[in-house]
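Undergrad: with the input below, show me the fold.
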Amino acid sequence: MLTLLTAMYLVVRSASAQAEPIRVLVTGAAGQIAYSLLFSIAKGDVFGKDQPIILVLLDIPPMLPVLDGVVMELQDCALPLLREVIPTDKVEVGFKNLDAAILVGSMPRKEGMERKDLLKANVAIFKSQGAALEKYAKKTVKVLVVGNPANTNCLIASKSAPSIPKENFSCLTRLDHNRASAQVAMRVGVSTGDVKNVIIWGNHSSTQYPDVNHALINLDGEEVCAYDAVKDDSWLKGNFITTVQQRGAEVIKARKLSSAMSAAKAICDHMRDIWFGTSDGEFVSMGVYSTGNSYGVPDDLMYSFPVMIKNKSWKVVDGLSINDFSRAKMDATAAELIEERDTALAFLGV
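TA: Model (predicted):
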């Protein structure tokens, strides 16, 4: 038995040694989300247990001393898959030859700052990061935008990298998806693993629409639609929706800091699904580029849809029935995204 186990270990170790490292960028790398995220990436939870990683950590110059401490901790973890850690404040280093880019860093909203002020500051940041992707990254790079307002930041980054397919860009609504799944699971008294196919439509903002009309819950080995399992339509159309929409604000109120651990987990879930695909019969929520062909959502928006993923390519799940309640919610969040997009493009003089 020991001989067999030793042989299996050597095979796995050999495969790991032979695989080419992939180059993964995390921006805002000295921040609290990254602090919860980097360990999971480096130990293989995202890109695979046999995939060596080169981690590129980008942040602004004042954060470089903090970043040095993060690098030391990653080194001290002694993670076999982590081949190199590159801390930098230079885009030509940070964006070079990337396989994956996780754009966490953004200008945070400060007291007294209106949403349009936040948007103006971040438009400039994500225009420059999109331009850096265009100039330095691989054209196959998979880009996940986390920094808020994530949907519009993602759109601006994609427009600033015209030679990279828009399908390669996505923004994070998986945290909202996970929140919705957890709320339903707690309500029914099951594990979150027993809940699938909730949907987050639209913007990662308070207008997002968490939809469980197509969600399924495993009850004693039988899949039951969420409405039948919950048996409380008023909750599903009321407090459930507002709880998911306002969850980030509630976390800030309680912690005095924004979501970090749960955001990092959602980033891992999102990127792992891009890399390895979704399970048969399951879909997840991602902010992706709308071409105007799905569910009446206008084109040229980064809008959260239900998607299935295979071979690192996503496809919107089409043909789901949309009732009048859902239609109104979906249209409202699309209207907000249109306003954000037009405001952002005006700031850029487009």
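
Undergrad: going by C-alpha atoms from here, please, whenever you check contacts or count neighbours.
TA: Will do.

Undergrad: remind me, longest helix of the protein?
TA: Longest helix in the chain by number of residues (criterion: DSSP state H): helix 324-347.

Undergrad: for that one, buried residues please.
TA: For helix 324-347, a neighbour-count test (16 or more other CA atoms under 10 Å) marks 326, 329-338, 340-341, 343-344 as buried.

Undergrad: so what's Leu25 up against?
TA: Residues in contact with Leu25 (CA atoms under 8 Å, 6 or more residues apart in numbering) are Leu55, Val56, Leu57, Leu58, Gly94, Phe95, Leu98, Ala100, Ala101, Ile102, Leu103.

Undergrad: tell me where the stretch 251-350 of the chain has helices.
TA: For the stretch 251-350 of the chain, helices defined by DSSP state H, counting those that start in this stretch occupy the ranges 261-276, 324-347.

Undergrad: let's compare: structure for the following, please.
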Amino acid sequence: MAKFVLAGKTDCPHYAKAELLADRLQRSLPNFRIQKISILPHEWKEWLDATCKRNGWKHEQSPMVWRELVDHGGKGILLGDFSDFLEHCQDYYNITSDMSTDIMLSVAAENLETKMNLIAEEQHRVSLIKPLHIWISSALSSTCHFLIPYLLSAEVFPHVSAISLHLLDLEGNMEELQWLRMETEDLALRLLHQVTIHTDLEQAFREADVIVLLDEGWSEDSDRGNEEEVKKKTVKGISDRYREYGQLIDTMANKDVKVIVSGDSFVNLRCSLLLDNVHSIDSHQFVTVATQLENEAKAIVAKKLKVRTSDITNVIVWGNISGSFYIDLQRAKVFNYDGAIKGPAFFSQPAKSILQGRKWLETDFQDLVRCQRAAVTSKTCQAAAMTVTNGMLAVLKAWNGVCSPDEVFSMGVLCPGYYNLPDGIVLSIPVTFTDGRWSVLCDVTVGDELKERLQLYASELRQEKELGSENCTMVINKVDS
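TA: The predicted structure follows:
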């Protein structure tokens, strides 16, 4: 089979003549195939230079014709311009062209008009698409690689027809981001409209509908000498970055944007800093995710009771998600437990009544949850990306209305007026979702001991914020005294 490629400027008369000659050959010869590439006049030189460089050819004018080696593989063989193509057709197929100059010019003008109409139609079609804009920071992290395939799905966004994904990594390599973009496009996900990559804040969070802020690589750049100095430098870096993020979100994102802060370091602090710098967006649109801690606690309880992790529900995480926290089982239920009392699949029992040992719940259990993630990280030598991803997806599904109104989630949110907590502090508390909006779960017991814990967690977070301010030394001394 003979396969030729004909490329030229849309308004080129010789391209028009070669095109009609090729059509004639294709009608006459069953094994002749032609591919046409019509290039707009202002794009022709750049396209020609790139094509010649890629194939090692030399060619200067329109059109350009080459033969593809369909049966033998390898790169194509350059035939030349219109004259070379005409000569080839005369010699091999005894077919020529006698088109007049006037007809050539008429066809060339028609080609240009048709091309411009097609471009206008495509632009109009694209303008009708209203994609959901999702931004992900630290896009080169392992968590992002797990997140992308599941994030761009109708299961997470059931009422969305298209998604534009924006990958941001300020410390990232542009070439690595290019590969990530290519890999994402190769997934051929139905909802994916386009992927853009960014290594600076020039366009950050523009038109954002959903923002996922993953862990930044703070510790890698920090001096590992004095622990207090390391923490101070880390918090200062976070404070500077997230104040800027907050200002950008306030001015660039859509006003109903959903912002999720996730990761293993200073999660509550990062969310709090965003809220300090956002003035035009409802604070209910900013959350941190404690679902990973919930699931890790469920896994420990499930192992002790010899049930599946999914058989444990409604675990509550109070406090600082990446700092001091408390796992509360007051509403936790256990399904399919092989005990003295049994029932059908929908039958459950209170976890605390089965786990009767209060000492274990208050000591060993809390310590096991704190060590669980560190143990996974040490064994795999990387962050627990799968569980972080699973936690974020669970919250996003609930936020988009894909959950039961009775399901309890632990999320870090701004808590003024709840449980006598101070203003400006983001703490993990239990919430439920109804019609895509979360509300604080009030049907929980908050005794004196838990209230005291919450005040300590709030104090810890206040000190973290103060550590990042310019007068941190004076503030810390005041708190210590």
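
Undergrad: where does the TM-score land?
TA: Superposed pair, TM-score by TM-score structural alignment, normalised by the length of the first structure: 0.87. Supporting alignment: 332 aligned residues with a CA RMSD of 2.3 Å.

Undergrad: if we can go back for a sec, restricted to helices, list the contacts of Leu25 of the first structure.
TA: If you go by DSSP H, the contacts of Leu25 of the first structure have Gly94 in helices.

Undergrad: how near is Val259 of the second structure to Gln285 of the second structure?
TA: 6 Å (CA to CA, to the nearest Å).

Undergrad: neighbour count for the two, which is higher?
TA: Val259 (24 against 18; other CA atoms under 10 Å).

Undergrad: what helix or strand is the counterpart of the more buried one in the first structure on?
TA: Alignment note: Val259 of the second structure maps to Val143 in the first structure; criterion TM-score structural alignment. Following DSSP states H and E, one finds Val143 of the first structure within strand 142-145.

Undergrad: which secondary structure elements does that strand contact?
TA: Contacts defined by 3 or more CA pairs under 8 Å, 6 or more residues apart in numbering; DSSP states H and E place strand 142-145 of the first structure against strand 100-103, helix 150-159, strand 169-171.

Undergrad: want to try a markdown table for the ones you listed, with mean neighbour count and distance to Ala30 of the first structure as columns?
TA: Listed next are those as a markdown table, based on neighbours: other CA atoms under 10 Å; distance: least, CA to CA, whole Å:
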| stretch | mean neighbour count | distance to Ala30 of the first structure |
| --- | --- | --- |
| strand 100-103 | 23 | 13 |
| helix 150-159 | 28 | 19 |
| strand 169-171 | 27 | 20 |
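
Undergrad: JSON lines for those, including distance to Gly349 of the first structure?
TA: Converted to JSON lines, those look like this (distance: least, CA to CA, whole Å):
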{"stretch": "strand 100-103", "distance to Gly349 of the first structure": "24"}
{"stretch": "helix 150-159", "distance to Gly349 of the first structure": "12"}
{"stretch": "strand 169-171", "distance to Gly349 of the first structure": "23"}
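
Undergrad: picking that back up, give me the contacts around the strand holding Val143 of the first structure.
TA: Contacts of strand 142-145 of the first structure (CA under 8 Å, 6+ apart): 99-104, 151, 153-154, 168-172, 271.

Undergrad: for Ile125 of the first structure, state which of the residues you listed is nearest.
TA: Ile125 of the first structure lies nearest to Asn153 out of the contacts of strand 142-145 of the first structure, by CA to CA, at 8.6 Å.

Undergrad: need the nearest residue in space to the residue mapped onto the closest one from the second structure, chain neighbours excluded.
TA: In the second structure, the residue paired with Asn153 of the first structure is Arg270, using TM-score structural alignment. Spatially, and ignoring its direct neighbours in sequence, Arg270 of the second structure is nearest to Tyr242 (6.3 Å; CA to CA, 6 or more residues apart in numbering).

Undergrad: and the one you found, what's its match in the first structure?
TA: Per TM-score structural alignment, Tyr242 of the second structure is aligned with Phe126.

Undergrad: ok, its match - contacts?
TA: Asn153, Cys154, Ile156, Ala157.

Undergrad: can you do 7 Å?
TA: By CA atoms under 7 Å, 6 or more residues apart in numbering, the residues touching Phe126 of the first structure are Asn153, Ile156, Ala157.

Undergrad: rewinding a little: tell me the secondary structure at the residue nearest to Arg270 of the second structure.
TA: Assigned by DSSP: H, G, I helix; E, B strand; the rest coil, the conformation of Tyr242 of the second structure is helix.

Undergrad: same deal with Ser161 of the second structure?
TA: coil.

Undergrad: isn't it right up against Arg190?
TA: No - the pair Ser161 of the second structure / Arg190 is not scored as a contact, 8.6 Å apart, by CA atoms under 7 Å.

Undergrad: settle it for me: which of these two has more neighbours?
TA: The neighbour comparison of Ser161 of the second structure against Arg190 (other CA under 10 Å) goes to Ser161, with 16 against 12.

Undergrad: quick check: the residue nearest the centre of the second structure vs Thr143 of the second structure, distance?
TA: Central residue check for the second structure by CA atoms, centre = their mean: the C-alpha nearest the mean position is that of Ile136, 4.2 Å away. Using CA to CA, Ile136 of the second structure is found at 11 Å from Thr143 of the second structure.

Undergrad: with Gly412 of the second structure instead?
TA: Distance of Gly412 of the second structure to Thr143 of the second structure, given as CA to CA: 20 Å.

Undergrad: okay, the two: which has more neighbours?
TA: Between Gly412 of the second structure and Thr143, counted using other CA under 10 Å, Gly412 has the larger neighbour count: 30 against 23.

Undergrad: which residues does that one contact?
TA: Contact analysis of Gly412 of the second structure by CA under 7 Å, 6+ apart lists Asn268, Val287, Thr288, Val289, Ala290, Val426, Leu427, Ser428, Ile429.

Undergrad: preserved in the first structure, out of these?
TA: On the basis of both residues aligned by TM-score structural alignment, their matches' CA atoms under 7 Å, what survives of the contacts of Gly412 of the second structure in the first structure is Asn268, Val287, Thr288, Val289, Ala290, Val426, Leu427, Ser428, Ile429.

Undergrad: include distance to Asn400 of the second structure when you put those residues into TSV, please.
TA: Conversion of those to TSV gives the following (distance: CA to CA, whole Å):
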residue	distance to Asn400 of the second structure
Asn268	22
Val287	14
Thr288	16
Val289	15
Ala290	18
Val426	22
Leu427	22
Ser428	20
Ile429	20
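
Undergrad: which one of those residues is nearest Thr251 of the second structure?
TA: Val287 (18.8 Å).
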